[in-house]
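> Return atomic coordinates for the entry below.
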Amino acid sequence: MTRTPETPLPSPKECRRLREAQSLSQADVAAALGVTRATVRSWENGRTTPRGTNRDAYVRLLAGAEEVTPHQENPAPALVGAATGPVQASPDRAEPAPEPPSETPSASELAPEPDPELGPDPARGPELSPEAEPEPLSPSLTPDQAFDALYAFCAPALVRQTYLLTGRRELARESVECAFQLAWHRWPEVAMDRDPAGWVRATAHEFALSPWHRLRPRHRNPEPPPAAPADRALLDVLLQLPPVYRRTLLLYDGVGLDLPETAAETEASTPAAANRLLHAREAVATRLPELAEPKELHRRLAEVASAERLHAAKPTTVRWGGEQRARHWTRAAIAFTVVLIGATTLTLRTAPDHYEPPLAPGATVHGVPPRVAPGPLSAEELALRAKLKGETVSGPERLVPEAG
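The predicted model follows:
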């Protein structure tokens, strides 16, 4: 069977230029193709490429040759398509067509319906993830400026996400700071990553959910819960979920990641992530029936996170802290190396320089009479001993021959 060649696709940068030349937004392209805006963003960033009918329709739309058919002609669910970057659930998140029931939950069972009220609202406070897409960083930016731009874009929302994961304000701020400090320490690697924000988010979530925090004295006592009873009830339900279920629910229904990206970030397969999401939603709906709808759950997650006035530290403070931590670790490594070298030198100086065979164990010798103690002296021996004692100390007198 001969495989049909794929339609030539311009470069990601050229795709974006063609879209902007026609005065089309990413939301317009997503609505025309029946995919999510995150998928279009992923195509323009070069992370993924469209395939099949999506590829042909995308090329025709960029070329402006004809009108693209609506989503009904392309029923492929967008949430189980190519992995995309972090976006916020919004009206641009299109709904896939229903699929036959199967053992693995379909995307139509998981995706929330579009809600025009999920956009940014100044009265409600910031969302879990920023709505606006960050502009590409200029190549002329210095590493400090690029890091500060990434921090200013991601840190505020990331602190609120981490608070929903842990229920602890100080731990949320500490997790985000440690994640960005590690990012600054590995900045060449992070700067070249396809999704620096996702790299930092995954690091912060993993640090926040580490079980070793239970051993820290200040984390043994619970922090004050939210003031509003509804917020307190939702946070209590979230904290009762297993950590991996809580993280999956937050990434999909709170941050707005697609199902494949949620599975990749939680290091699980897509069916496993779907099952975790369904179980987490079921647990929340059991305790709070009014949050059975995904769009309502997303709205309440954003409200609970926004109610807490969590402020991240300044980027300069984070960079300085990361550099100080790197210096401390460097000095500790140097000190350990010096101690190791000293111990090795002392061992070489004091260790024996030649082989000394071990002494053989003793063996029993047969045929030798045992040693016995002397018995009582006879009369002659007693007389001799008395005679010797009576002579001078210098010894017996010398025998001198007499003249004849």
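
> use CA for all of it now, contacts and neighbours both
Will do.

> Measure how far the helix or strand containing Ala283 is from the centre of its chain, please.
Using DSSP states H and E, Ala283 sits in helix 270-287. The chain centroid and the centroid of helix 270-287 are separated by 22 Å under CA atoms, centre = their mean, to the nearest Å.

> quick one: buried residues of it?
Within helix 270-287, the residues scored as buried using 16 or more other CA atoms under 10 Å are 270-271, 273-278, 280-281, 283-285.

> Stretch 189-204 now?
190-191, 195-201, 203-204.

> Identify, from the buried residues of helix 270-287, the entry nearest to Ala63.
Ala63 lies nearest to Thr270 out of the buried residues of helix 270-287, by CA to CA, at 34.1 Å.

> All the strands of this structure, in order from the start?
Per DSSP state E, the chain carries no strands over any range.

> Tell me the one among the buried residues of stretch 189-204 nearest to Pro369.
For the buried residues of stretch 189-204, the nearest to Pro369 is Thr203 (83.4 Å; CA to CA).

> about what we covered before: so can I have TSV of the buried residues of stretch 189-204 showing distance to Ala343?
Shown next, in TSV, are these (distance: CA to CA, whole Å):
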residue	distance to Ala343
Val190	38
Ala191	41
Asp195	46
Pro196	43
Ala197	45
Gly198	44
Trp199	41
Val200	40
Arg201	42
Thr203	37
Ala204	39
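
> hmm, which two among the residues you listed are most spread apart?
Ala191 and Ala204 (16.9 Å).

> and for comparison, fold this next one:
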Amino acid sequence: MTRSTTDEAAVPPLPSPKERRRLREAKSLSEEEVAAAVGVTRATVRSWETGRTNPRGRKRALYAKLIAPEPAAKPPAVKPPAAKSPAAKPSAVKPPAATPEAAVPDAAVPEPADLPVAPPVPEAPPAAPPADAPPAPDPAPDSDTRSGAEAPDERRVSPAEAFDELYARTAPGLVRQTYLLTGRRALARESVERAFELAWQRWPEVAVDRDPAGWVRAAAYEYAMSPWHRLRRTHRQPDAPPTEPGKRALFDALLDLPPAYRRTLLLYDGVGLDLPETAAETEASTPAAAGRLMTARAAVAERLPELADAAPAEQSALLHDRIGGLARAEHVPVPRPARAVRTGSENKARLWTRAAVAGVALLIAVTGLTLHTAPTHYEPPISPPERVGGVPPRGGPQKLTAQDLRLQKSLSEQLAHGPERLVPRLE
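Here you go, the predicted model:
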């Protein structure tokens, strides 16, 4: 094993991209300060916090040490008496950096005074007990026959069951949120189903994510806000707005906002995320997300008089109620069953795999045919003929014609008649 492999193994695993940003802001560190400490650019730090790339080698160790939460002081271990039941034993103390409240203190996040922070969503309890929990008491002698049996509450959930539970819990509401983001019912349903298909293809990654519902929501929003949908005939124009004047005014005000401002307003005032989570999901800085939120609120308040007269704290609550009421009042299509989404995702993955294999096989066949039929040596091309002037005619005896050939033949066949040739003699 090389030295770099040993160093990477010694570094603790990095938290999720959203948690990395929380930990950095909890320590009041900017992206420039982290980049200067690790020795990279600001864009690289932002890509680490959005999940596009991950640090490696020495930079991974420096980055993990830089954003590592400060260890909480452990209480002294007290051994419980033997007479007490296992339920009376002290529970393990969870480090404060694992919760959103401890990871992002109020003093670390620069939030405007007129933007109240929505209460964070409580995390689900951990599936496994902490590592420092006290050991379980020895089983009684009469429980040897049941030592190998599994408790009913400890039944392992299959990936398909976990996916179906997430789909049933979040898909209907996510379709309504995406409808408010795009104004198109069919596109909202298609975006949510597409996001869940992508989540099932990457389920090992999504299952261990800190917020699987947020992962799917971000994928659905990205697909729904793609500018390529305007080239499709079915999604060029938004659907008919609500008939009620108040809901129609809010609906038109949302669609008139730029996509980034509309998404920020829906995440903060509609979904109820806090400002750092909204900034992380929209891939923007916290001050930029705050500016977008204030601009979007001002634009919506111009259409709704009751929001213009309300205080900032009441304005957020009114927007939350109005957006939720608009989403619940509109009739949106129900997404397909979870089993159909999983089957469609598997079929698409299988189809793309076969298409890739067929493309590679076709490329290999074309390459082999080209190598077989290609010439092995260079053949210079033959230049085309050209008429050349000023060349003298060819000299010498000319070619005999047919008449000349007949005359030559007749002369050679006839005998010579006349006196013999005289030969001079010497006397």
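
> Drop the TM-score for these two in here.
Superposed pair, TM-score by TM-score structural alignment, normalised by the length of the first structure: 0.64. Supporting alignment: 299 aligned residues with a CA RMSD of 4.0 Å.

> helices or strands next to the helix holding Ala283 of the first structure in the packing?
Here helix 270-287 of the first structure touches helix 107-110, helix 229-240, helix 243-249, helix 259-265, going by 3 or more CA pairs under 8 Å, 6 or more residues apart in numbering; DSSP states H and E.

> now the longest one against helix 270-287, angle please.
Orientation check (axes from the mean of the first three to the mean of the last three CA atoms, to 10 degrees): helix 229-240 of the first structure against helix 270-287 gives 140 degrees.

> on that earlier part again, the helix holding Ala283 of the first structure maps to which residues in the second structure?
Helix 270-287 of the first structure corresponds to residues 286-303 of the second structure when matched by TM-score structural alignment.

> mean shift of the matching stretch relative to the first structure?
In this overlay with the first structure, the average offset of stretch 286-303 of the second structure from its partner residues is 0.7 Å by mean CA distance after the TM-score superposition for the first structure.

> mean shift of the longest helix along the second structure relative to the first structure?
For the second structure, the longest helix by residue count, based on DSSP state H, is helix 338-373. With mean CA distance after the TM-score superposition for the first structure, helix 338-373 of the second structure departs from the first structure by a mean of 1.4 Å once superposed.

> matching residues in the first structure for that helix?
Aligned using TM-score structural alignment, helix 338-373 of the second structure spans residues 315-350 in the first structure.

> Equivalent analysis for stretch 191-210 of the second structure, please.
Using TM-score structural alignment, stretch 191-210 of the second structure corresponds to residues 175-194 of the first structure.

> What lies in contact with that stretch?
Residues outside stretch 175-194 of the first structure that contact it (CA atoms under 8 Å, 6 or more residues apart in numbering): 47, 143, 147, 151, 155, 158-159, 162, 196, 199-201, 203-205, 207-208, 312-313, 318-319, 321-323, 326.

> Out of those residues, which sit inside helices?
Judged by DSSP H, the subset of the contacts of stretch 175-194 of the first structure located in helices is 143, 147, 151, 155, 158-159, 162, 196, 199-201, 203-205, 207-208, 318-319, 321-323, 326.

> Distance of the counterpart of His213 of the first structure in the second structure relative to Ala186 of the second structure?
Alignment note (TM-score structural alignment): His213 of the first structure maps to His229 of the second structure. According to CA to CA, to the nearest Å, His229 of the second structure stands 12 Å off from Ala186 of the second structure.

> Please apply the same query to Ala279 of the second structure.
With distances taken as CA to CA, Ala279 of the second structure is found 28 Å from Ala186 of the second structure.

> And Leu371 of the second structure, by the same measure?
For Leu371 of the second structure relative to Ala186 of the second structure (CA to CA), the value is 50 Å.

> before we move on, the earlier item: and the buried residues of helix 270-287 of the first structure as a markdown table, adding distance to Pro222 of the first structure?
Converted to a markdown table, the buried residues of helix 270-287 of the first structure look like this (distance: CA to CA, whole Å):
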| residue | distance to Pro222 of the first structure |
| --- | --- |
| Thr270 | 34 |
| Pro271 | 34 |
| Ala273 | 29 |
| Ala274 | 31 |
| Asn275 | 30 |
| Arg276 | 26 |
| Leu277 | 27 |
| Leu278 | 28 |
| Ala280 | 23 |
| Arg281 | 25 |
| Ala283 | 23 |
| Val284 | 22 |
| Ala285 | 25 |
